[in-house]
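Engineer: got a sequence here, can you model it:
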Amino acid sequence: MNDASKDSQPVRDPYPAYAAMRSECPVQAVASGSSGRHSYLVTGYAEARQALSDARLSKDTAAFFAGKDSKRQLHPAVAHTMLASDPPQHTRLRKLVTGAFTSGAVTGLRPFITGLTDELLDRWPADGPVDLVADLAVPLPVMVICEMLGVPEGDRSQVQHWSAELFAAGEPARGDAASYAVAEYMTGLIASKRSRPGDSLLDRLIAAHDGQDRLSEEELVSLAVLLLVAGHETTTNFLGNAALALLQHPTELERLRSNPEAIPQALDELLRFDAPVSTSTFRFTTEAITLGGTDIPAGVPVLVALGAANRDPRRFPAPDRLDLDRDATGHLSFGHGIHRCVGAPLAKAEAHTALRAVLNRFPNIRLAVPAERLEWRPTRLIRGLDSLPVLL
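Structural biologist: Predicted coordinates for the structure are as follows:
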């Protein structure tokens, strides 16, 4: 499992390996690289929900790595985001950003999302081929989150490049360098907005306070970087994975094309079927616990395989079948508990708009290459396609 980046098959289709591990034991010790140390991988649904909401599993990476010799040199604003914190720190930070991603706030963004989607699709040639990832799944969420944060249009392609570099598998130096580049950029943007205030989300974060408690400069930069990166990486992979699933299931695709009102419900099943985040972000045990019948000592990492949990037959019968009639609410693709993705409503709105527009405009859309020739991003955290060539 830890050599997935060296073997294309587990990256292309990790689900058989997940199923084998889950049937053996839903919580197992796995080797962590060549260090001889072990982490624990959770592949069962019930066990994953428990792990994601168990206060004994900390996300405070600064506490875990204190005094340890880490090989990574990430910028502190990237290494220590809201995602890498526990209550009460996490509670305070999340409260200050949640309002920007409510259903009401997202509804206000829909005209911009729709107009941007139409603008991107207008550039597609009549017949193709088109790379649905590069020509839609990447630029749409990047431009939306950049618009929300007030990132100037001329900077957006560079910002997207830095974000992609952060997830460069097997090349930590590239990710480390990108972390400094994007953090320094956001530091400069915050300074610029202080001198010329506007009405973007970043401007509101600069002014945000909870009583007398304002965000510190370090917290501002960290939140800005997190929103920028998390605000489009997940949605990019969600769009690509969902489009591929539909193209491989033409009957289901045709059902949505002929009944676009069913798309909102279908989104949960598409998220369950191929989660855009394969493994949740870092957690570690603060004390010895028992999870899924497995005893886990204190002070060790616990990795929750969201994609594996979503295909646990104990929760979702016939989990390897895409069934758009299935009630897939309760899937874990956005996490669970206090760390559930705050941007989930925005991701769904973007996916809904994009899929509806593509299916309406291009009723004959199909894969341009066999599915087995598609390249997947070689990373265990993010599950997404490098490209998705289609004919129109």
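Engineer: please count neighbours and contacts with C-alpha atoms only from this point.
Structural biologist: Noted.
Engineer: could you pull out the helices for the stretch 1-150 of the chain?
Structural biologist: Counting by DSSP state H, counting those that start in this stretch, the stretch 1-150 of the chain has helices at residues 8-12, 15-24, 45-53, 61-65, 76-79, 89-98, 103-122, 132, 139-149.
Engineer: turn those into JSON lines, columns for distance to residue 155 and mean neighbour count.
Structural biologist: As requested, the helices of the stretch 1-150 of the chain are exported to JSON lines (distance: least, CA to CA, whole Å; neighbours: other CA atoms under 10 Å):
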{"stretch": "helix 8-12", "distance to residue 155": "32", "mean neighbour count": "18"}
{"stretch": "helix 15-24", "distance to residue 155": "38", "mean neighbour count": "16"}
{"stretch": "helix 45-53", "distance to residue 155": "36", "mean neighbour count": "20"}
{"stretch": "helix 61-65", "distance to residue 155": "30", "mean neighbour count": "14"}
{"stretch": "helix 76-79", "distance to residue 155": "19", "mean neighbour count": "20"}
{"stretch": "helix 89-98", "distance to residue 155": "23", "mean neighbour count": "16"}
{"stretch": "helix 103-122", "distance to residue 155": "17", "mean neighbour count": "15"}
{"stretch": "helix 132", "distance to residue 155": "22", "mean neighbour count": "22"}
{"stretch": "helix 139-149", "distance to residue 155": "9", "mean neighbour count": "22"}
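Engineer: let's compare: structure for the following, please.
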Amino acid sequence: MATVSPDLSALVSDPHTTYARLREAGPAHRITGPDGMPVWVVTRYADVRRLLADPRLSLDKAHRLPGNYRGFSLPPALDANLLNMDPPDHTRIRRLVTKAFTPGRVDRMRPGIQLLADRLLDAVADRGHADLIAEFATPLPITVICDLLGVEQDARRDFRAWTDALIAPDPRNPGAAKRAVAAMLTYFPQLIADKRRTRGNDLLSDLIDARDDGDRLTEDELTSLAFLILFAGYENTVQLIGTAVLALLDHPEQLAELRDNPDKVEGAVEEFARFDGPALLAIRRFPVDDVEIGGVTIPAGETVMLSLASANRDPDRFPDPDRLDVHRRDGGHLALGHGIHYCVGAPLARLETQIAVSTLLRRFPDLELAAPRDDLRWRPSMRARGLIALPVRF
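Structural biologist: So this is what the prediction gives:
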């Protein structure tokens, strides 16, 4: 199959239309990635779901052939995380993480998240307008993640700058990403050392103490986990809150229904994630053997990207998939992954989004978009789906 190059601007501004064309044309396509290297993109729900759980697709970069797209390179102390591991290392570390990151811990965070959501909206209520990304969707999860990790207040502004530099690099500042990585390599070991001396009521302290038959996390594993929790837990939730609110503004009748029936917001979060989730593509994978998909053979060692966004709009799985339907209950979306690499922080992302949306609709029942819909700008990323700003009035 010939290498193709979907227009990057279309993948950013209108990925669902682009993926619909690719999905219709075939189950897998060898395209040119943003770095000019070839990458296979898998588009259909059944294939994406199956391959998310297929042990023949490794996350370990050791299986990558030279000359293939591999994504952002990180130093070993940040790279040794769950998104770059296969069993048995993945199994061991995930088991230790789940001992600390329990449903009970997430549920105990509910009152604090609710208080924070109200406080953020208090700050803009009298003004009558706001940028919901900068003033609500961003500060809410970064504060939650910093509380979760036990990060002091004076370091939180740095956390936000570091993640922004990695996720949406500014071409005018090409050294920002490297400086962010260097800063995190300095900060996280220091934070872990502080927690070792004085434990707190936070996840990082619990990860230090987590044991399984005498096993425990190494310094590099703790550092890379702290980085992953910050990076994934913050950015994905910002994007999910932003796209959820925009979807409701685009569908005012469904916004009104959730506003009048706040108990339905929890179920609607699943539809928000399916309809316009934060990750267009799952983390890259490398086949350890040749893999066949619908008559297309992907050679071992090449780079494979599984399109979560395309799978979640596949009409063979979801009826009328391009329509937001907060009543949809057929489930099974892949926005948060599937199989052994299913997002460990999914319950927290769901809780934050539920509280954010329900609080916003309760506090500002006349919420509406304050800019032309076509003027909204998206982050220039082929992998992540997120608004740069969401101006509203109320």
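Engineer: hmm, back to that, out of the helices of the stretch 1-150 of the first structure, which is closest to residue 310 of the first structure?
Structural biologist: Smallest distance to residue 310 of the first structure across the helices of the stretch 1-150 of the first structure (CA to CA): 6.5 Å, for helix 45-53.
Engineer: that closest one maps to which residues in the second structure?
Structural biologist: Under the alignment (TM-score structural alignment), helix 45-53 of the first structure falls on residues 45-53 in the second structure.
Engineer: hmm, back to that, can you list the helices of the stretch 1-150 of the first structure in JSON lines and add distance to residue 341 of the first structure?
Structural biologist: Converted to JSON lines, the helices of the stretch 1-150 of the first structure look like this (distance: least, CA to CA, whole Å):
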{"stretch": "helix 8-12", "distance to residue 341 of the first structure": "24"}
{"stretch": "helix 15-24", "distance to residue 341 of the first structure": "23"}
{"stretch": "helix 45-53", "distance to residue 341 of the first structure": "12"}
{"stretch": "helix 61-65", "distance to residue 341 of the first structure": "18"}
{"stretch": "helix 76-79", "distance to residue 341 of the first structure": "17"}
{"stretch": "helix 89-98", "distance to residue 341 of the first structure": "10"}
{"stretch": "helix 103-122", "distance to residue 341 of the first structure": "13"}
{"stretch": "helix 132", "distance to residue 341 of the first structure": "25"}
{"stretch": "helix 139-149", "distance to residue 341 of the first structure": "15"}
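Engineer: counterpart of residue 24 of the first structure in the second structure?
Structural biologist: Aligned counterpart of residue 24 of the first structure in the second structure: residue 25 (TM-score structural alignment).
Engineer: cool, residue 386 of the first structure as well?
Structural biologist: Under the alignment (TM-score structural alignment), residue 386 of the first structure maps onto residue 388 of the second structure.
Engineer: if I pick that match, what's in contact with it?
Structural biologist: Residue 388 of the second structure sits next to 133, 376-379 when contact means CA atoms under 8 Å, 6 or more residues apart in numbering.
Engineer: how about the helices in the stretch 201-350 of the second structure?
Structural biologist: Under DSSP H, counting those that start in this stretch, the stretch 201-350 of the second structure gives helices at 203-209, 219-250, 252-260, 265-276, 308-311, 346-363.
Engineer: the shortest one - contacts with which helices or strands?
Structural biologist: Yep, that's helix 308-311 of the second structure we're talking about. Judged by 3 or more CA pairs under 8 Å, 6 or more residues apart in numbering; DSSP states H and E, helix 308-311 of the second structure is in contact with helix 15-25, helix 45-52.
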